[in-house]
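the sequence isn't on hand, but the structure is:
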């Protein structure tokens, strides 16, 4: 009995994604191989346009192996080309079938975050018009990302030899002209921004949570943090959420 068109298409697609799967009858192997190479090359180019440093750092063999493994085993949940690299980065972070260096997932996340922030259209939130007080509701600006990594993902050095004891803490900001600015964060600024998060919190609540996490007295932490909090508000890293 002849296969239905849907079954034939599924067998064809399965084989093109993963040549270990049986090919449809009556189609020359070389034709399928050409089509498979064209499909993977298209995915390779798409991912490399967002992840150029990851591609360069991995090298030709490891990069291509990761792309082919992803192509064969992962079914994308997004139909939008700009989001496919983000899905690839999330896949890298969760898969254990191929051996990749420890820095690969962090570098992929960093590059994808840059692209996402550049493309997103979100309201910026309202600047705080006065010195911050305990009852003010603040959140990390939608035009900002607060990022922390073990590896020095900002640097162009070969990451295989560049693991350092200090984490890489950065604030990634989209400016009014849509260009991206990257700033290093001190550990206290990173912890303070993380305490507010994108959803926001009252100043007193965020400082209490931070004091509890660090095991310090809230009053002492408040003395240190309030001037820094004012600087972060002035710089636009912390804003009043739009729904407040």
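Great, that's in hand. Note that the structure is a prediction, hence the values are computed from the model and not measured.

switch to C-alpha atoms for all contacts and neighbour counts from now on
Noted.

the closest residue to residue 196 other than its chain neighbours: what secondary structure?
The shortest distance from residue 196 to any non-neighbouring residue, by Cα to Cα, 6 or more residues apart in numbering, is to residue 139 (5.3 Å). Assigned by DSSP: H, G, I helix; E, B strand; the rest coil, the conformation of residue 139 is strand.

wait, doesn't residue 139 sit right on residue 242?
No - using Cα atoms under 8 Å, residue 139 is not in contact with residue 242, being 9.7 Å away.

another structure for you, compare them:
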């Protein structure tokens, strides 16, 4: 029985190299082949719509290569997009921007299904009436929400499509912030380099107060940590607090 199952699975994945198991009607076998492959193709097309449009008529061949050659690490069907991303990262030999584009398309799903919660890290929400939120953000240790992900890509993944296929990465990386709001929706933001670095610092140096973070940021940027710089940084922290990206300060 096990041998028959292995033969069946091998044929479904790679019918050109593995003959159909004996004793099965060829028409029924064709139904199985089409059903399995089309289900995988539709699922991946739904999660990677830009890649699907870029590849056009070549899409089935790309899916077939994955379907035939990748050994999945999980039996869970919803994890298939992550497996496709792993395969693109590991197999190489295609457009150099393809793995980053795939990650950019996959990460929205990853954040949507993430089981992380802002309350995973003990913090004060700063929602007490008449609280001086600005003072608390400067004196306390601002918390970057576990549902806010700053990302950097070498390629302009937000612009790639059938009409724009870059040949060389730009001089500056593409900086992105993904955030899942209280309504469950995932939003994409395009922070400037200084804001993106501050977001990154909140996670890298969680022991620093908001003021210390801004002073360190100024030092990195070669700027004076004067009142004007602190005020601009505080505006960012307050806006992020309003949007839930910085839900409060660590306890």
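The structure has been received and is ready for your questions. These numbers were taken from a predicted model, which means no experiment stands behind them.

need the TM-score between these chains.
Superposed pair, TM-score by TM-score structural alignment, normalised by the length of the first structure: 0.77. Supporting alignment: 231 aligned residues with a Cα RMSD of 3.3 Å.

coming back round to it: who's more crowded, residue 139 and residue 242 of the first structure?
Using other Cα atoms under 10 Å as the criterion, residue 139 of the first structure and residue 242 rank with residue 139 on top: 25 against 10.

in contact with the more buried one, which residues?
196, 197, 198, 199, 200, 201, 238, 239, 240, 241 (Cα atoms under 8 Å, 6 or more residues apart in numbering).

hmm, try it at 10 Å
The contact partners of residue 139 of the first structure, by Cα atoms under 10 Å, 6 or more residues apart in numbering, come to 125, 193-203, 233, 237-242.

what's the burial count for the aligned residue in the first structure for residue 184 of the second structure?
Using TM-score structural alignment, the partner of residue 184 of the second structure in the first structure is residue 178. Number of residues near residue 178 of the first structure (other Cα under 10 Å) recorded here: 13.

residue 178 of the first structure should be in a strand, yeah?
No - the assignment for residue 178 of the first structure, made by three-state DSSP, is coil rather than a strand.

tell me which element the closest residue to it other than its chain neighbours falls in.
Once flanking residues are discounted, residue 178 of the first structure sits nearest to residue 118: 6.4 Å by Cα to Cα, 6+ apart. Element membership for residue 118 of the first structure (DSSP states H and E) is helix 104-119.

which part of the second structure lines up with that helix?
Helix 104-119 of the first structure corresponds to residues 98-113 in the second structure, going by TM-score structural alignment.

mean shift between the matching stretch and the first structure?
Following superposition, stretch 98-113 of the second structure is found to deviate from the first structure by 1.5 Å on average (mean Cα distance after the TM-score superposition for the first structure).

for residue 153 of the first structure, see how far away the residue nearest in space to the middle of the first structure is.
Nearest residue to the geometric centre of the first structure (Cα atoms, centre = their mean): residue 109, 3.3 Å. Per Cα to Cα, to the nearest Å, residue 109 of the first structure is found 10 Å from residue 153 of the first structure.

next: residue 138 of the first structure.
Counting by Cα to Cα, the gap from residue 138 of the first structure to residue 153 of the first structure is 28 Å.

residue 226 of the first structure now?
Distance, residue 226 of the first structure to residue 153 of the first structure, by Cα to Cα: 30 Å.

element containing residue 230 of the second structure?
Going by DSSP H and E, residue 230 of the second structure is in helix 227-243.

so residue 159 of the second structure makes contact with residue 166?
Yes - using Cα atoms under 10 Å, residue 159 of the second structure makes contact with residue 166 at a distance of 9.3 Å.

looking at these two, which is more packed in?
Set side by side, residue 159 of the second structure and residue 166 show more neighbours around residue 166, with 16 against 13, by other Cα under 10 Å.

distance from whichever helix in the second structure runs longest to the first structure after superposition?
Among the elements of the second structure assigned as helix by DSSP state H, the one spanning the most residues is helix 26-47. With mean Cα distance after the TM-score superposition for the first structure, helix 26-47 of the second structure departs from the first structure by a mean of 1.9 Å once superposed.

report all helices and strands that the very next helix or strand once past that helix contacts.
The helix or strand immediately downstream of helix 26-47 of the second structure is helix 49-55, counting by DSSP H and E. The elements that helix 49-55 of the second structure packs onto, with contact taken as 3 or more Cα pairs under 10 Å, 6 or more residues apart in numbering; DSSP states H and E, are helix 26-47, helix 59-69, helix 98-113.

against residue 232 of the first structure, how distant is the match of residue 184 of the second structure?
To residue 232 of the first structure, residue 178 of the first structure is 20 Å away according to Cα to Cα.
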